[in-house]
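Student: sequence unknown, structure follows:
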């Protein structure tokens, strides 16, 4: 703001005197007055921002505009009186202070134009920021709500098969499933890490009923702060990918490893799962049936989904990467601790 005020004073001086007859005294006087107007206006508006924020935009804008003009008028009168006093005319009995109305009007006109441009620019910047925030929240909500339909179908089939033989287990599966979808439909945001891990356990319990001994889960959890928070339903899609792309295609199944720890003010999550080494890429399949090629595309979409959500919440400080070596697929997540 100080730089903008000084550039405005320089512009006014050049407009009055040009480059050939540039007047440094005029620049100094204009700088002092413009700087005081700019600083006092900013100070008053910052002090009043909470009250102005509670008013309608049009009313808040008019009050802000009027405040700048009022400060300009006051400082214009004070500056004329100071120049009158510093010139020594105050000691002459036959000379009285008179306000130069044209100078005051000139100052008010310049302030009105400058303040109008500045306030309009700030308003447009705020509108753009609000629009970006709304778009980001909508994007996060859309990304969060994507739980694959095949998981719902498999879960409902598991429940149907358990109703007659194990009604208590079927009831527990319904509760777990409802908890997962409640989290999916909740407002996007950060939730405690323990809550996210609990949702993952519920999801894996549902899949365990379907896959039986083919699914083994290896939990490796370090000492975690209960206040740690991550984006909701960030890990569940990764586990779903691990089962869909790694466990299901293998007749013998496999082990999903989940390692969570925090170190150096950073949360580190590593998820490992087996994957078939040989994948057909040219085989045609009926419409609606998953092929290895489409599976790989879905896996990349899920990883991009989570990567965008991490960036939306933590910026570039968060990272997601993956590697596939010797039949083991590994996903790495690094994000700053946030309580």
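Tutor: Alright, I've got the coordinates. Please read these numbers as outputs of a predicted model, since none were measured by experiment.

Student: contacts, neighbours, all on C-alpha from now
Tutor: Noted.

Student: helix or strand for the nearest residue to residue 6 once chain neighbours are set aside, which one?
Tutor: Nearest residue to residue 6 in three dimensions, chain neighbours excluded: residue 31, at 5.9 Å (CA to CA, 6 or more residues apart in numbering). Assigned by DSSP states H and E, residue 31 belongs to helix 24-47.

Student: what comes up buried for the next helix or strand after that helix?
Tutor: Once helix 24-47 ends, the next helix or strand along the chain (criterion: DSSP H and E) is helix 49-53. Neighbour counts using 16 or more other CA atoms under 10 Å place residue 52 of helix 49-53 among the buried residues.

Student: same question for stretch 75-86.
Tutor: So for stretch 75-86, counting by 16+ other CA under 10 Å, buried means 75, 76, 80, 81, 84.

Student: any idea how far residue 155 is from the last one?
Tutor: Between residue 84 and residue 155 the distance is 87 Å, computed by CA to CA, to the nearest Å.

Student: again, but for the second one
Tutor: Spatial separation of residue 76 from residue 155 under the definition CA to CA is 75 Å.

Student: residue 240 now?
Tutor: For residue 240, the distance to residue 155 equals 13 Å [CA to CA].

Student: residue 71 - how many residues pack around it?
Tutor: 18 (other CA atoms under 10 Å).

Student: helix or strand for it, which one?
Tutor: Here residue 71 is assigned to helix 57-86, by DSSP H and E.

Student: tilt between the helix or strand following that helix and helix 57-86?
Tutor: Following helix 57-86 in sequence order, the next helix or strand is helix 101-144 (DSSP H and E). Interaxial angle, helix 101-144 versus helix 57-86 (axes from the mean of the first three to the mean of the last three CA atoms, to 10 degrees): 140 degrees.

Student: tell me how far helix 101-144 is from the chain's mean position?
Tutor: 20 Å (CA atoms, centre = their mean, to the nearest Å).

Student: how many degrees apart are it and helix 24-47 in direction?
Tutor: 50 degrees.

Student: any chance of a markdown table for the buried residues of stretch 75-86, columns distance to residue 2?
Tutor: Converted to a markdown table, those look like this (distance: CA to CA, whole Å):
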| residue | distance to residue 2 |
| --- | --- |
| 75 | 17 |
| 76 | 19 |
| 80 | 23 |
| 81 | 25 |
| 84 | 27 |
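
Student: below is structure B, check it against A:
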């Protein structure tokens, strides 16, 4: 299968603005679970602090404090996340004041609902009055303000921690990306030399493909279209095809080929995986070997399956002599997680002398 060249490039850097006080994705259940756990602990502490003796604590008191604090924390965090995505370039001071007003509204509304429910539960036949509805409003606003400051501080520290981890990861990824395996460079140059006399045009094309790989390895870490990555991999496979000849057979299958320009992937994600297929699979066999690449694109979701034949003993020997390649494969997984979060799925397994690599992720 031939993929047509598209000169338009997508350059989405990891350096784009990210929320300072919000979650990177509020829909991720782990992040919400962290906040709920912290808010429940805070609710228990406030319940204990509100009584003179521990024997005065009741289940109603505990549930009242835990539910109130948890609701305020989660609702406030969601509002921060939502508003910051809607107004990403709002000045920090203005954003803080605006969110504080939202917090007060959340606290007052929650307090009114609690008072109404408590009144109906205790005095179902008595009429509601504004005094009953607004009871303890000042106390709840002070308490809610303290909770809001805790939530802001928690999200701020958490975001700094995530940014630090991502910076360290990006530095390591960039260093690994810039590395060209010496054996690949040596073998490629030898193949070019052998072709200069017999087929100079083919040697020229091989040098062009090799320069494209070098250019990609030295460029800044960024997202590219999946079409760009596929074309880069095809250049790499052409180089290896000259060296390995008929021993290397490649089969491409792309479901959703019309979405290749829209789908995103970090630069040089597939190439190390294909290099792994060839180095641990094709090179260890003397007969023709098939490397299969299946790509499926549906609803902003990409699934990629790579398969190659291999021999256990030869693969084990090569694995022991080439630990750096294993590091590069692990780097692919970490790079995908840095871009697309914990929903990335990456796995490898061997069965019936066939080695399979599976990866899937959801792009924006």
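Tutor: Yep, that arrived. If you're wondering where the values come from, they're calculated on a predicted model, not measured in any experiment.

Student: and the helix holding residue 71 of the first structure, what does it pack against?
Tutor: Judged by 3 or more CA pairs under 8 Å, 6 or more residues apart in numbering; DSSP states H and E, helix 57-86 of the first structure is in contact with helix 24-47, helix 101-144.

Student: by contact count, what packs against the longest one?
Tutor: Packed against helix 101-144 of the first structure by the contact rule (3+ CA pairs under 8 Å, 6+ apart) you find helix 57-86, helix 292-314.

Student: what does the last one contact?
Tutor: Pointing back at helix 292-314 of the first structure there. For helix 292-314 of the first structure, the external contacting residues (CA atoms under 8 Å, 6 or more residues apart in numbering) are 136, 140, 143, 231, 234, 237-238, 241, 245, 279-281, 317-320, 335-336.

Student: not counting sequence-adjacent ones, nearest residue to residue 252 of the second structure?
Tutor: residue 293 (5.0 Å).

Student: check residue 290 of the second structure too.
Tutor: Distance criterion CA to CA, 6+ apart; nearest residue to residue 290 of the second structure, sequence neighbours excluded, is residue 249 at 4.6 Å.

Student: for the one you found, helix, strand, or coil?
Tutor: Recorded secondary structure, residue 249 of the second structure: strand (DSSP: H, G, I helix; E, B strand; the rest coil).

Student: same check on the one 5 residues further on?
Tutor: Classification of residue 254 of the second structure into helix, strand or coil gives strand, according to three-state DSSP.

Student: what's the distance between it and residue 72 of the second structure?
Tutor: Distance, residue 254 of the second structure to residue 72 of the second structure, using CA to CA: 47 Å.

Student: tell me which of those two has more neighbours.
Tutor: Neighbour count, other CA under 10 Å: between residue 254 of the second structure and residue 72, residue 72 has more, with 22 against 16.

Student: how much space between the more buried one and residue 152 of the second structure?
Tutor: Applying CA to CA, the value for residue 72 of the second structure to residue 152 of the second structure is 12 Å.

Student: so for those two, which residues contact both of them?
Tutor: By CA under 8 Å, 6+ apart, no residue touches both residue 72 of the second structure and residue 152.

Student: and residue 266 of the second structure, what does it touch?
Tutor: 221, 222, 223, 224, 335, 336, 339.

Student: no, scratch that, I was asking about residue 197 of the first structure
Tutor: residue 235.

Student: what strand or helix carries it?
Tutor: Assigned by DSSP H and E, residue 197 of the first structure belongs to helix 193-211.

Student: buried ones in that helix, by neighbour count?
Tutor: Across helix 193-211 of the first structure, burial judged by 16+ other CA under 10 Å covers 193-197, 199-207, 209-211.

Student: equivalent analysis for stretch 304-322 of the first structure, please.
Tutor: Of the residues in stretch 304-322 of the first structure, 305, 306, 307, 308, 309, 310, 312, 313, 314, 318, 319, 320 count as buried by neighbour count, 16+ other CA under 10 Å.

Student: could you do stretch 37-48 of the first structure as well?
Tutor: Buried, per 16+ other CA under 10 Å, within stretch 37-48 of the first structure: 37, 38, 40, 41, 45.

Student: repeat that for stretch 141-151 of the first structure.
Tutor: Applying 16+ other CA under 10 Å to stretch 141-151 of the first structure flags 141, 143, 144, 145, 147, 151 as buried.

Student: so what's the fourth one up against?
Tutor: So the one you mean is residue 145 of the first structure. Contact partners of residue 145 of the first structure, counting by CA under 8 Å, 6+ apart, are 184, 185.

Student: again, but for the fifth one
Tutor: When contacts are counted by CA under 8 Å, 6+ apart, residue 147 of the first structure touches 184, 237.

Student: is the counterpart of it in the second structure in a helix, a strand, or coil?
Tutor: Alignment note (TM-score structural alignment): residue 147 of the first structure maps to residue 180 of the second structure. Judged by three-state DSSP, the three-state class of residue 180 of the second structure is coil.

Student: cool, residue 230 of the first structure as well?
Tutor: strand.

Student: what is the neighbour count of the nearest residue to it once chain neighbours are set aside?
Tutor: Spatially, and ignoring its direct neighbours in sequence, residue 230 of the first structure is nearest to residue 190 (5.0 Å; CA to CA, 6+ apart). By other CA under 10 Å, the residues close to residue 190 of the first structure number 17.

Student: against residue 54 of the first structure, how distant is residue 190 of the first structure?
Tutor: For residue 190 of the first structure, the distance to residue 54 of the first structure - CA to CA - is 27 Å.

Student: next one: residue 74 of the first structure
Tutor: Taking CA to CA, one finds residue 74 of the first structure at 27 Å from residue 54 of the first structure.

Student: who's more crowded, the two?
Tutor: Ranked by neighbour count (other CA under 10 Å), residue 74 of the first structure and residue 54 place residue 74 first, with 13 against 9.

Student: mean distance, the helix or strand that residue 156 of the first structure is a member of to its aligned residues in the second structure?
Tutor: In this assignment (DSSP H and E), residue 156 of the first structure forms part of helix 149-165. After superposition onto the second structure, the mean distance of helix 149-165 of the first structure to its aligned counterpart is 4.0 Å, using mean CA distance after the TM-score superposition for the first structure.
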